[in-house]
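**Q** Predicted model and sequence below, questions to follow.
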Amino acid sequence: MAAAGGLWSCADPSRWAAVLECRGAVLRARAGPQGRLEALDRWYREELPAAIKARAEKHVTRDELERLLAWKLARGRFRPRLQQLVAANTPELVVQRSAAAFRLLPDMHAAVMALCALRGVGPATASAVLAAGAPEVAAFMSEEAVAAVPGLPALQDTVKHYLLYLSRVQERATALSQGSAFGLWTPHYVETALWTWAVGRKMCPDLLPNLGPSPVLAEDTKPAKKRRTQAE
């Protein structure tokens, strides 16, 4: 059984890595017998990044954006209206706006805004696109990961909220990378570990490692404010 203190309060990179290794088992528990989420997650983490990297100019296609949205909705809360909106974008516009977004990095505000010009794409979906193509600087804004970061205001699907969240995640990635046998921690890895911990605590706590006592950062001793979830 994992400790009740929460992953964010743990400063040991080896324990974060142990949580990350549980992702597959937690994902299977979350996906259920049909396993659709497993297939979508494998595509998002392996095939999509490879496809983006192989292109002369980084971008995503409309088909990829629709599939990415299906992954996002399967991982969190299902909102069919978003799928209809995303499908209304022309293939040319999706390529144009996503290519512009990747060119604008590391200006995260500008990159997210470029993607948000597409119908059905808010900061959360934009963050998933950027994390797939630039995991070294971007992290998906999942509800579970946001809720795991203490001190953030109530969850909002806004660029301002994403930048606050990303700043904290980037700082944690830098801290975990120092002296870590795991290697370089990216914001993408940090989000994945936070999601794994949060979902695993609810669905299969016995699969998670015991974090045990570990150093606690001063910022993590502050009580988190109550959060409310708004539309993504």
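**A** Yep, it's here.
**Q** C-alpha from now on. contacts and neighbour counts both.
**A** OK.
**Q** Ala74: what's it in contact with?
**A** Leu37 (Cα atoms under 8 Å, 6 or more residues apart in numbering).
**Q** In the lengthiest helix in the chain, which residues are buried?
**A** Ranked by residue count and defined by DSSP state H, the top helix of the chain is helix 159-177. Judged by neighbour count using 16 or more other Cα atoms under 10 Å, the buried positions of helix 159-177 are 159, 161-163, 165-170, 172-173, 176.
**Q** try this one side by side with the last:
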Amino acid sequence: MLLPGTPSDQVGEVLAEGDGDITTMFVSMARRHPDGADADYLRWHTLDHRPEQHRLSAVRASLRLVSTPRCRAARTVSRPPYDAIDHVMTYFFTGIEGMGPFLALSKALGDAGRKLPLLPPVERGVYDVSARAAAPRIKVGAHVLPWWPARGVYLLLENGTAAVEELLDVDGVAGAWTATSLPVSERLASAPAGQTLTYCFLDDDPVGVGERIAPALDARWGADGVDPLLAAPFHPVIPYEWERHVP
């Protein structure tokens, strides 16, 4: 379906009204549940823990992703230890100063008996958003992609940086954000500083996009200094359909 009008990123009057204020991402990447209770964990997190984070003025959006067996089969690159990742949780912040209240809220919820044991972690990081782009066909601007209803995300974890615009030529890729990991306290993160994370926001089945994106990724990784660690499609959690997308 072709949406009407001029894309937001081409209209100065639209851009002048705001950019969403997101500069920072907190990303937690984890393994599947050790007892196979992934759906129960997703239910708790989506109904209880995740909504509470939005009481923080610094939290502007959130996104939870899950890898299924079909998603795993469609991965282009999956190196240890990142091949163990089946869950990705992202909070979008107005700035790194939001991390203090974020930790304080987590403690308060834990003290109130409101937390389940975390999924086994693979890596956590605090990332500075460095690049954004949206395909003109979706009309909405690149800055509002975290609120856009994506059918999935193709996630790239890399050492080195490359432009995101060439990925928009892949059918099903509606936009992309790239962010770079920051040196922060071990309480917050384990990701090495300078690592890059790219979210390709999708409007088609993520497994299908995962098959089509491979040539663009080969070209991307042919550039000097870009080393892939994980290239994988993920589904978003569907509320109240907790069993629909699980590892």
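**A** Received the coordinates, thanks. Since we're looking at a predicted model, the values are computed, not measured.
**Q** Quantitatively, what TM-score do the chains reach?
**A** The TM-score (TM-score structural alignment, normalised by the length of structure 1) is 0.26; 114 aligned residues with a Cα RMSD of 6.6 Å.
**Q** hang on, the earlier thing: packing partners of the longest helix of structure 1?
**A** Counting contacts by 3 or more Cα pairs under 8 Å, 6 or more residues apart in numbering; DSSP states H and E, helix 159-177 of structure 1 is packed against helix 108-116, helix 123-133, helix 187-203.
**Q** Tell me which of those lies nearest to Leu65 of structure 1.
**A** Nearest of these to Leu65 of structure 1, taken as Cα to Cα: helix 123-133 at 7.7 Å.
**Q** so what does the closest one touch, helix or strand wise?
**A** helix 48-54, helix 62-75, helix 108-116, helix 159-177.
**Q** what's the angle from the longest helix of structure 1 to helix 123-133?
**A** Here helix 159-177 of structure 1 points in a direction 40 degrees away from that of helix 123-133 (axes from the mean of the first three to the mean of the last three Cα atoms, to 10 degrees).
**Q** just to revisit the earlier point, is it possible to export the buried residues of helix 159-177 of structure 1 to CSV including distance to Ala18 of structure 1?
**A** Converted to CSV, the buried residues of helix 159-177 of structure 1 look like this (distance: Cα to Cα, whole Å):
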residue, distance to Ala18 of structure 1
Val159, 31
His161, 29
Tyr162, 26
Leu163, 27
Tyr165, 23
Leu166, 22
Ser167, 24
Arg168, 21
Val169, 18
Gln170, 20
Arg172, 16
Ala173, 15
Leu176, 13
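**Q** Return the closest of those residues with respect to Trp71 of structure 1.
**A** Tyr162 (19.3 Å).
**Q** Please convert the helices and strands packed on helix 123-133 of structure 1 to CSV, extending it with distance to Ala124 of structure 1.
**A** Below are these laid out as CSV (distance: least, Cα to Cα, whole Å):
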stretch, distance to Ala124 of structure 1
helix 48-54, 17
helix 62-75, 9
helix 108-116, 9
helix 159-177, 8
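**Q** Which one, of these, ends up nearest to Asp41 of structure 1?
**A** With Cα to Cα as the measure, helix 62-75 is the member of these nearest Asp41 of structure 1 (6.5 Å).
**Q** Check which element follows that closest one along the chain.
**A** Using DSSP states H and E, the helix or strand that follows helix 62-75 of structure 1 in sequence is helix 80-87.
**Q** List the buried residues for the helix or strand where Glu52 of structure 2 lies?
**A** Following DSSP H and E, one finds Glu52 of structure 2 within helix 50-53. If you call a residue buried by 16+ other Cα under 10 Å, then helix 50-53 of structure 2 has these buried ones: Arg50, Gln53.
**Q** Just the buried residues of the helix or strand just after it, please?
**A** Helices and strands here follow DSSP H and E; after helix 50-53 of structure 2, the next one along the chain is strand 59-66. Residues Val59, Arg60, Ala61, Ser62, Leu63, Arg64, Leu65, Val66 are the ones in strand 59-66 of structure 2 that count as buried (16+ other Cα under 10 Å).
**Q** Make a markdown table out of these and add distance to Phe234 of structure 2.
**A** Shown next, in a markdown table, are the buried residues of strand 59-66 of structure 2 (distance: Cα to Cα, whole Å):
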| residue | distance to Phe234 of structure 2 |
| --- | --- |
| Val59 | 22 |
| Arg60 | 21 |
| Ala61 | 18 |
| Ser62 | 15 |
| Leu63 | 11 |
| Arg64 | 9 |
| Leu65 | 6 |
| Val66 | 5 |
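**Q** host element of Met25 of structure 2?
**A** strand 24-30.
**Q** which helices and strands does that strand pack with?
**A** strand 87-93, strand 121-134.
**Q** packing partners for the longest one?
**A** Contact here means 3+ Cα pairs under 8 Å, 6+ apart; on that basis strand 121-134 of structure 2 packs against strand 24-30, strand 173-181.
**Q** The shortest one to strand 87-93, inter-axis angle?
**A** Read that as strand 24-30 of structure 2. Here strand 24-30 of structure 2 points in a direction 170 degrees away from that of strand 87-93 (the same axes, to 10 degrees).
**Q** Okay, angle between strand 24-30 of structure 2 and strand 173-181 too, please.
**A** Here strand 24-30 of structure 2 points in a direction 90 degrees away from that of strand 173-181 (the same axes, to 10 degrees).
**Q** from what I can see Gly125 of structure 2 touches Val27, true?
**A** Yes: using Cα atoms under 8 Å, Gly125 of structure 2 is in contact with Val27, at 5.4 Å.
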